[in-house]
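1. build me a structure from this.
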Amino acid sequence: MSTPTELLAANLHQVFGNRDAAARRAAIDVTYTDDVAFTDPEGTETGRDALERKAAGLIDSAPADFVFEEDGIAYTSSDSAALAWTFGPSGAPVARGIDVITIRDGRISALHTLLHE
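-> You can find the predicted model right below:
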């Protein structure tokens, strides 16, 4: 079972920030529930395959020097957690957001991404 802090890190780095498709999929399978709901400004997608398509579409289309980095401390409880992040060249982000997760049985069952305007 993973801690909320470990789940936040896996979500950001091993899934959304991972350019290796096989490693990304392996991380998805252990990090999220089968029925994970991912909500961002584009809408809600359900399931690991849909989440994988979103993550791949984002990182695979980004320039090679773009990375996700934590933007502050994590906030956690036993069944939810939140982490702010940046995306872009290290130290020069072009996007900022926050991920809020819901945890069920040691995995992420819901991921809500909010973007800074």
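
2. switch to C-alpha atoms for all contacts and neighbour counts from now on
-> Fine.

3. just the strands in this structure please.
-> Along the chain, the stretches classed as strands by DSSP state E are 32-40, 43-46, 66-70, 75-76, 80-89, 95-104, 107-115.

4. just put those in TSV and tack on mean neighbour count and distance to N11.
-> Formatted as TSV, the strands of the chain follow (neighbours: other CA atoms under 10 Å; distance: least, CA to CA, whole Å):
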stretch	mean neighbour count	distance to N11
strand 32-40	19	9
strand 43-46	14	16
strand 66-70	19	10
strand 75-76	15	14
strand 80-89	20	10
strand 95-104	19	9
strand 107-115	20	9
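
5. how about those strands, which one is nearest M1?
-> Of all the strands of the chain, strand 107-115 sits nearest to M1, with 7.6 Å by CA to CA.

6. now do the closest one: distance to the chain's middle.
-> How far strand 107-115 lies from its chain's middle: 7 Å, per CA atoms, centre = their mean, to the nearest Å.

7. next up, for comparison:
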Amino acid sequence: MSNTVADLMRRNLLDVFNEPDPERRAAAIAETYAEDVVWHEPDRIVRGRDALAHRAAELREQTPDWVFYPDGPVSVNDDLGHLDFRYGPSGQPPVVSGMDIAHCKNGVIVELYTLVTEVPQPS
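-> Have a look, this model is predicted:
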């Protein structure tokens, strides 16, 4: 399967981090990331597909009713991709906004940076 940078950015958000089924998520991880992928989160660095899969499962367990959704189109510059996202309880205003920036090579993500900001909630 040949993935474009835009495809990889959408798969990262929707097919990996939004996927509740562990087997489908594992298949998406195998097709989306390099074996030695490095993911930079605000509070940690995750190295390798297995660690990324474990961390994705943790996020699903911590907020099982929350969903990610794109907040605009994917931006691409050569082998870099950028996608803004929103995250929060399904059917409710988002709690978090953020962005993913990925370096892609040979049809997979080799390095991913995630930045997040809490969305102010109405009082």
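
8. give me the TM-score for this pair.
-> Taking TM-score structural alignment, normalised by the length of structure 1 as the basis, the two superposed chains have a TM-score of 0.93; 116 aligned residues with a CA RMSD of 1.2 Å.

9. of all the strands of structure 1, which lies closest to H13 of structure 1?
-> strand 66-70 (6.8 Å).

10. sorry, back to before: now tabulate the strands of structure 1 in CSV and tack on distance to F16 of structure 1.
-> Below are the strands of structure 1 laid out as CSV (distance: least, CA to CA, whole Å):
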stretch, distance to F16 of structure 1
strand 32-40, 12
strand 43-46, 15
strand 66-70, 8
strand 75-76, 19
strand 80-89, 10
strand 95-104, 11
strand 107-115, 12
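
11. R24 of structure 1: which of those strands is closest?
-> Among the strands of structure 1, strand 32-40 sits nearest to R24 of structure 1 (CA to CA), with 11.9 Å.

12. residues of stretch 15-25 of structure 2 that come out buried?
-> Within stretch 15-25 of structure 2, the residues scored as buried using 16 or more other CA atoms under 10 Å are 15-20, 25.

13. measure that stretch end to end?
-> One end of stretch 15-25 of structure 2 sits 6 Å from the other (CA to CA, to the nearest Å).

14. structure 1: matching residues for that stretch?
-> Against structure 1, the aligned range for stretch 15-25 of structure 2 is residues 14-24 (TM-score structural alignment).

15. contacts for the matching stretch, please.
-> 25, 27-28, 52, 55-56, 58-60, 67-68 (CA atoms under 8 Å, 6 or more residues apart in numbering).

16. of these, buried ones?
-> The neighbour count (16+ other CA under 10 Å) marks 25, 27-28, 52, 55-56, 59-60, 67-68 as buried among the contacts of stretch 14-24 of structure 1.

17. could these be laid out in JSON lines, adding distance to P89 of structure 1?
-> Output for those, formatted as JSON lines (distance: CA to CA, whole Å):
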{"residue": "R25", "distance to P89 of structure 1": "24"}
{"residue": "A27", "distance to P89 of structure 1": "23"}
{"residue": "I28", "distance to P89 of structure 1": "24"}
{"residue": "E52", "distance to P89 of structure 1": "23"}
{"residue": "A55", "distance to P89 of structure 1": "18"}
{"residue": "A56", "distance to P89 of structure 1": "18"}
{"residue": "I59", "distance to P89 of structure 1": "13"}
{"residue": "D60", "distance to P89 of structure 1": "15"}
{"residue": "V67", "distance to P89 of structure 1": "6"}
{"residue": "F68", "distance to P89 of structure 1": "9"}
